[in-house]
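Enquirer: Got a predicted structure plus its sequence, pasted below:
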Amino acid sequence: MKEPTHSLLYFKFVIGTLLFLSFGTLQAQKLKGKLFIIGGGQRSDAMMTQLVNLSELQKNDYIVVLPMSSEEPDSAYIYFKKQFEKLTTNPIIMLNFDKTTATNKVLNDSLQNAKLIFISGGDQSRFMNVVKNTPIYIAIHRAYENGSTIAGTSAGAAVMCEHMITGNQKLESKYSETFNNIRYDNLETTTGLGLVKNVIIDQHFLKRSRYNRLLSALVEFPTHIGIGVDESTALIVRNKEIEIVGSSEVIVVKKPKGIAKSKKENLVSIKSLEMAIYTEGQKFKIQ
């Protein structure tokens, strides 16, 4: 029998490698988890039941609450646990990491193996100051990649993004729940968890009229999609598809054109942009 040539062997090697990589990619996509991003406010049992169903909790699965955003982490945990004990029998534990315990392997293994991870409200910068560049960050990502559901409310919604809105203004010394106008080089952002890419998420959106803040984000990140999630409302993120749940609305702004920056007080103009309003049950795609 004629021996295969080196070219043929190389060809088979390349094809085999590509098939292996393609299979691995498909498997990773299949195993990837979901996000449940809540705009803050009251969380109805009906909405949180959808979170339970989305998480597909099995008998031996457990839920982890990360309360590091909150000034009162114990209260944040108790509030969540009290509601969820009515909706599921799965164990609910709190992992209140700090700089000392951030590298604890046992705690991070527990976090990585949780089927549902819930990030409380509070201050998103407080949360990321504990998590950034630590094994906690890696554990959350591995849980997500392995098929777990990552949920968060208010500050816990903001941290989902790669570019996280802190709420502060560079041109104002005093914090305000909304911005008085739309200015460039004013919005402060920092590194978030990056579980959802090419998106800027703002929370309590309609309740606190945060249009100026989200539009300011779109000026800084014009290729991103700006998503304003109102209270008692959530985004279900499955790969590149988003579904709305809850009792209010979600505002989506994208594709700003003709951005012009004035030297006067950092004001900005936008000739056109796309805007949409979504309610429960509706879906849209992200990049």
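Expert: Looks like it came in fine. Numbering: from 1, shown residues only.
Enquirer: From here on, just use CA atoms for contacts and neighbour counts.
Expert: OK.
Enquirer: residues in contact with the closest residue to residue 62 other than its chain neighbours?
Expert: Among residues not flanking residue 62 along the chain, residue 91 sits closest, at 5.0 Å (Cα to Cα, 6 or more residues apart in numbering). By Cα atoms under 8 Å, 6 or more residues apart in numbering, the contact list for residue 91 reads 61, 62, 63.
Enquirer: any chance of the residues you listed in JSON lines, plus distance to residue 255, secondary structure and neighbour count?
Expert: Shown next, in JSON lines, are the contacts of residue 91 (distance: Cα to Cα, whole Å; DSSP: H, G, I helix; E, B strand; the rest coil; neighbours: other Cα atoms under 10 Å):
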{"residue": "61", "distance to residue 255": "41", "secondary structure": "coil", "neighbour count": "16"}
{"residue": "62", "distance to residue 255": "40", "secondary structure": "coil", "neighbour count": "19"}
{"residue": "63", "distance to residue 255": "38", "secondary structure": "strand", "neighbour count": "24"}
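Enquirer: next, the one to line up against it:
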Amino acid sequence: MLRRRDCLRGLVGLLPIPGIVPAASARRRRGHLIAVGGAEDRERDRLILRRFIELSGGPLAHVLVLTAASSDPDGAWRGYETVLAELGAQHVEPIDFRSPEEAHDPRAIERVLSADGIYISGGDQRRLMAALWDTPAARALHQAFHLQGCCIGGTSAGAAALSRQMLAIGEPALRPYRHAVSLDIGLGLIANAIIDQHFNERRRLGRLLSALAIRPDLLGVGIDEDTALVIERGAGVEILGSGAVTLIDGRQMRANAREADPEEPLQMLDLRLHLLPAGTRYRLREPDEDAPAPPPALRQALELLVQPGPLRL
């Protein structure tokens, strides 16, 4: 496993080096997704944002900050503009898609298709999907990821929206209840998971279990603040930051969600829970010393996670 210090040492190479011109397109081989639990570090090591720049192609990568989830898009943009520039990114621009006109604007769509990295800010995932649902902009995100290997990251609401089934509304339930959450359609870049963020800090285990009671076929993913789940499409995962990622596999679960009263805590049996702290790395294909193959039960969960959603055209 990589420790936080080792991660930082490996990312120092992101800074521009005189005489060396990194080519973004040459570095991209597979699309990466980065789901961040919110409140990512922007002042100290900044491991998560450094990794985002690296996977986007380095300092010369063309990066967009998508602010449609935020209630203050200008403020969200200014915060990321500053920190990404400090980390050496030279081509960073905002894009919002808040209006239907922009979400259908061919010039804006071309910007998405030309991007090496796209970072989706926090806010409200319902606001984000209201702006993007069934638009050329959403389809362009899929094309950028699937066809061009664009790195797409999302923090907080942006992370929740990466999956097909999105946790839209949820009560702060300490125990799972049948009607504690409401699911909606997300971007669909991750096919078989439900993502919740601020997981440990806001005690959202009960909320995520409530979602799995509705959809036990999906993998529950809980991401702590200042923590990122990095998914290499079809290949492996890496955990960055200062917290942990919780995976809950309920495919063999027995639950009484259909019979229980709305206010009655659910019984949920035979769940599998995996806790992956920062520094964890596993590869499903071509494992090595730094990223070994996962044990069998975890492998079954990760196979769900690394499988991307279908391309939407």
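Expert: Arrived safely, thanks for sending. These numbers were taken from a predicted model, which means no experiment stands behind them.
Enquirer: Please state their TM-score.
Expert: Remark: TM-score between the superposed chains equals 0.82 [TM-score structural alignment, normalised by the length of the first structure]; 249 aligned residues with a Cα RMSD of 1.7 Å.
Enquirer: what's the first-to-last distance across stretch 35-53 of the first structure?
Expert: One end of stretch 35-53 of the first structure to the other measures 13 Å (Cα to Cα, to the nearest Å).
Enquirer: middle-most residue in the second structure, spatially?
Expert: In the second structure, the residue lying closest to the centroid (Cα atoms, centre = their mean) is residue 35, at 1.8 Å.
Enquirer: contacting residues for the counterpart of that residue in the first structure?
Expert: Alignment note (TM-score structural alignment): residue 35 of the second structure maps to residue 37 of the first structure. Contacts for residue 37 of the first structure (Cα under 8 Å, 6+ apart) come out as 151, 152, 153, 156, 157, 160, 234, 235, 236, 237.
Enquirer: Counterpart of the first one over in the second structure?
Expert: Going back to what we said before, that points to residue 151 of the first structure. Using TM-score structural alignment, residue 151 of the first structure pairs with residue 153 in the second structure.
Enquirer: With the first structure overlaid, report how far the host helix or strand of its match is off on average.
Expert: Taking DSSP states H and E as the criterion, residue 153 of the second structure maps to strand 151-155. Mean deviation of strand 151-155 of the second structure relative to the first structure after superposition (mean Cα distance after the TM-score superposition for the first structure): 0.4 Å.
Enquirer: sorry, back to before: next, format the contacts of residue 37 of the first structure as JSON lines and append neighbour count and distance to residue 72 of the first structure.
Expert: Shown next, in JSON lines, are the contacts of residue 37 of the first structure (neighbours: other Cα atoms under 10 Å; distance: Cα to Cα, whole Å):
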{"residue": "151", "neighbour count": "24", "distance to residue 72 of the first structure": "19"}
{"residue": "152", "neighbour count": "24", "distance to residue 72 of the first structure": "16"}
{"residue": "153", "neighbour count": "27", "distance to residue 72 of the first structure": "15"}
{"residue": "156", "neighbour count": "29", "distance to residue 72 of the first structure": "15"}
{"residue": "157", "neighbour count": "27", "distance to residue 72 of the first structure": "18"}
{"residue": "160", "neighbour count": "27", "distance to residue 72 of the first structure": "21"}
{"residue": "234", "neighbour count": "34", "distance to residue 72 of the first structure": "23"}
{"residue": "235", "neighbour count": "23", "distance to residue 72 of the first structure": "26"}
{"residue": "236", "neighbour count": "21", "distance to residue 72 of the first structure": "27"}
{"residue": "237", "neighbour count": "23", "distance to residue 72 of the first structure": "28"}
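Enquirer: Any chance of those residues in TSV with distance to residue 45 of the first structure as columns?
Expert: What follows is the contacts of residue 37 of the first structure, written out as TSV (distance: Cα to Cα, whole Å):
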residue	distance to residue 45 of the first structure
151	15
152	16
153	15
156	19
157	19
160	23
234	13
235	16
236	16
237	20
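Enquirer: Which member of those is positioned nearest residue 211 of the first structure?
Expert: residue 157 (16.8 Å; Cα to Cα).
Enquirer: That closest one contacts residue 203, doesn't it?
Expert: Yes. Counting by Cα atoms under 8 Å, residue 157 of the first structure does reach residue 203; the two are 7.0 Å apart.
Enquirer: Give the residues shared as contacts by these two.
Expert: 38, 39.
Enquirer: Pull the number of nearby residues for residue 201 of the second structure.
Expert: Using other Cα atoms under 10 Å, residue 201 of the second structure is surrounded by 12 other residues.
Enquirer: May I have the secondary structure class of it?
Expert: coil (DSSP: H, G, I helix; E, B strand; the rest coil).
Enquirer: thinking again about what came up before, ok but the match of residue 35 of the second structure is inside a strand, no?
Expert: Yes. Under three-state DSSP, residue 37 of the first structure sits within a strand.
Enquirer: just so I have it, where are all the helices in the second structure?
Expert: 4-11, 24-27, 47-56, 73-86, 100-103, 106-113, 125-132, 136-148, 157-160, 205-214, 296-306 (DSSP state H).
Enquirer: I'd like those helices laid out as CSV, including distance to residue 224 of the second structure.
Expert: Formatted as CSV, the helices of the second structure follow (distance: least, Cα to Cα, whole Å):
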stretch, distance to residue 224 of the second structure
helix 4-11, 16
helix 24-27, 29
helix 47-56, 13
helix 73-86, 20
helix 100-103, 31
helix 106-113, 28
helix 125-132, 17
helix 136-148, 25
helix 157-160, 12
helix 205-214, 11
helix 296-306, 17
